[in-house]
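Undergrad: Sharing a sequence plus its predicted fold:
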Amino acid sequence: MSATIRTARTRAAQPSASSSVPPVGRLDQLVDAFGIDTVLLGTVDTQGRLKGKEFDAAHLVERLRSGALAPEMCGYVIGTDLGMAAPANGPFSWASGFGDIALLPDVQRARVLPWLPWLPWLPSTVVVFADPISGGLPHPLAPATVLAEQQHRLASLGVRAGVGGGDGVRALRGHRAGRRWEPTNATADLMPEGELRITPIGPDGPPA
């Protein structure tokens, strides 16, 4: 680790350097205030997973500021399905290749990742989300573009889309000192009304 990075992190560990900066903010401000050394620049693929690249923070800030870097990503990220197959009527295929797609990073809303720290109290990594674009417009295959079109169609029908989620817990048995944990053959489903239900799991899987 270079002396420059160590010095930056030492300054960032001081409360006066970090207390005024929120965990979400401009990329350059977060880099300066927290001594950030790594930036995850990514976008969401068609399965909702974050795909991207790691950059040296200072290098990325400087290249974005000067216009020397135009972020790109392989088109397979938004051009294939879960089985890595490209739609037959799509612009990409494994035969013709995928090429690169341009990305528009949202450097105004970088997010500190507290679960990737150099020290427990000192974040060192931020994530910057980027939108796939084509010709300066949102890419038609980007998940956000597809979702926006679906929402627009539903709104034209007088329907408003909603999203729900579920929480599941897998119970483990063990001792913290030995750091050996084993499944208890049970799952805990957190029901919408707040009821906690334990469902035993046998050797053949959960009951039907």
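TA: Now that the structure is in, tell me what you want to look at.
Undergrad: C-alpha only now, for contacts and for neighbours.
TA: Noted.
Undergrad: Just the helices from this protein, written as ranges.
TA: Using DSSP state H, the helices found in the chain span residues 3-13, 15-18, 27-34, 57-66, 76-79, 143-156.
Undergrad: Neighbours of the nearest residue to V126 once chain neighbours are set aside, how many?
TA: In space, V126 comes closest to V112 once its chain neighbours are excluded; the distance is 4.3 Å by Cα to Cα, 6 or more residues apart in numbering. Using other Cα atoms under 10 Å, V112 has 24 neighbouring residues.
Undergrad: Quick check: chain neighbours aside, which residue is closest to I198?
TA: For I198, the spatially nearest residue (Cα to Cα, 6+ apart) is A188, at 4.7 Å.
Undergrad: possible to save the helices of the chain as CSV with mean neighbour count?
TA: Formatted as CSV, the helices of the chain follow (neighbours: other Cα atoms under 10 Å):
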stretch, mean neighbour count
helix 3-13, 15
helix 15-18, 14
helix 27-34, 22
helix 57-66, 15
helix 76-79, 22
helix 143-156, 14
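Undergrad: adding another structure so you can compare the two:
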Amino acid sequence: MSPTGATKHERCGWCGDDPLYVAYHDDEWGVPEYDDGALFEKLVLDGFQAGLAWITILKKRDSFRAAFDGFKPETIVRYGDKDIARLLGDAGIVRHRGKIEATIGNARAYLDIMDKEPNGFSGYLWSFVDGKPVVSTSRNWKDMPAATPMSMALSKDLKKRGFKFCGPTIVYAFAQAVGMFNDHQTTCVRHAECAALAR
């Protein structure tokens, strides 16, 4: 048993039994992420998720990475009309002009933050939780809110800096995924394991 009383195989109730989702839950979701580029990729993908199920994005993630040049902001920021047309014709991704154009703008906003913030994109994001994960005490994932004061504040600031498709609900889902919030329910074995990974 884990220190929280979770048995080896207990997982959050949202996980289900899809092998891709199980692997995502067990290996990625809630793990504190501090890499600038990985955080940018996840925020972009969460923006593409708007109106869709995360499993849809997860199944297309490799295609997204190929289509968007590995989510390198320095490359994406130079995308023009031909690139937008290419992406709109790529059945491997979510073909939504607004989200594609937002990604180009988001790359520009990301590079601006990297230029202006002494601790980069990661330091900027993590400053909204004082540099350490907010740890959930909930035993049931259904008790989690759709947004929090922190996600509202971060969403507002991201928009002010030029980001799009980053509303409070999207930002909260992002913050949970990258471990800014350790929202594994306390009966889940990953709750304690993710807590131990925080800096």
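TA: That came through fine. Keep in mind that this is a model prediction, so the values were computed, not measured.
Undergrad: Any idea what the TM-score is?
TA: The TM-score (TM-score structural alignment, normalised by the length of structure 2) is 0.23; 81 aligned residues with a Cα RMSD of 5.6 Å.
Undergrad: what about the strands in structure 1?
TA: Secondary structure of structure 1 by DSSP state E: the strands cover 24-25, 38-44, 50-56, 72-74, 100-105, 110-112, 117-119, 122-123, 125-134, 137-138, 167-175, 180-190, 196-200.
Undergrad: same question, structure 2
TA: Under DSSP E, structure 2 gives strands at 134-135, 181-182.
Undergrad: from those strands, which stretch is densest packed?
TA: Ranked by mean neighbour count, the strands of structure 2 are led by strand 181-182 with a mean of 24 (mean count of other Cα atoms under 10 Å).
Undergrad: for it, packing partners?
TA: Where contact means 3 or more Cα pairs under 8 Å, 6 or more residues apart in numbering; DSSP states H and E, strand 181-182 of structure 2 is packed against strand 134-135, helix 189-197.
Undergrad: how about TSV for those, with distance to I113 of structure 2 added?
TA: TSV is the format used below for these (distance: least, Cα to Cα, whole Å):
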stretch	distance to I113 of structure 2
strand 134-135	23
helix 189-197	26
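Undergrad: For L58 of structure 2, give me its contacts.
TA: For L58 of structure 2, the contact set (Cα atoms under 8 Å, 6 or more residues apart in numbering) comprises L20.
Undergrad: Spatially, what comes nearest to D26 of structure 2 if we skip its sequence neighbours?
TA: R190 (6.9 Å).
Undergrad: From G47 of structure 2, how far out is the one you found?
TA: Remark: distance between R190 of structure 2 and G47 of structure 2 (Cα to Cα, to the nearest Å) = 25 Å.
Undergrad: now I170 of structure 2
TA: I170 of structure 2 is 7 Å from G47 of structure 2, by Cα to Cα.
Undergrad: And for S122 of structure 2?
TA: 18 Å.
Undergrad: What of D62 of structure 2?
TA: 16 Å.
Undergrad: For the two, indicate the residue with more neighbours.
TA: Counted by other Cα under 10 Å, D62 of structure 2 and G47 do not tie: G47 has more neighbours, with 22 against 14.
Undergrad: just checking, that one touches K99?
TA: Yes. Assessed by Cα atoms under 8 Å, G47 of structure 2 is found in contact with K99 at 7.1 Å.
Undergrad: on that earlier part again, neighbours of the residue nearest to D26 of structure 2, how many?
TA: So R190 of structure 2, with other Cα under 10 Å, has 28 neighbours.
Undergrad: again, but for D83 of structure 2
TA: Neighbours around D83 of structure 2, by other Cα under 10 Å: 15.
Undergrad: Out of the helices and strands packed on strand 181-182 of structure 2, which gets nearest to D36 of structure 2?
TA: Proximity to D36 of structure 2 (Cα to Cα) singles out helix 189-197 among these, at 17.4 Å.
Undergrad: In terms of secondary structure, what does the closest one contact?
TA: strand 181-182.
Undergrad: Could you pull up the residues touching the residue nearest to S122 of structure 2 when sequence neighbours are not counted?
TA: Closest residue in space to S122 of structure 2, ignoring its immediate chain neighbours: D36 at 5.1 Å, by Cα to Cα, 6+ apart. Residues near D36 of structure 2 by Cα under 8 Å, 6+ apart: G120, F121, S122.
Undergrad: what about D36 of structure 2, distance to D83 of structure 2?
TA: D36 of structure 2 is 24 Å from D83 of structure 2, by Cα to Cα.
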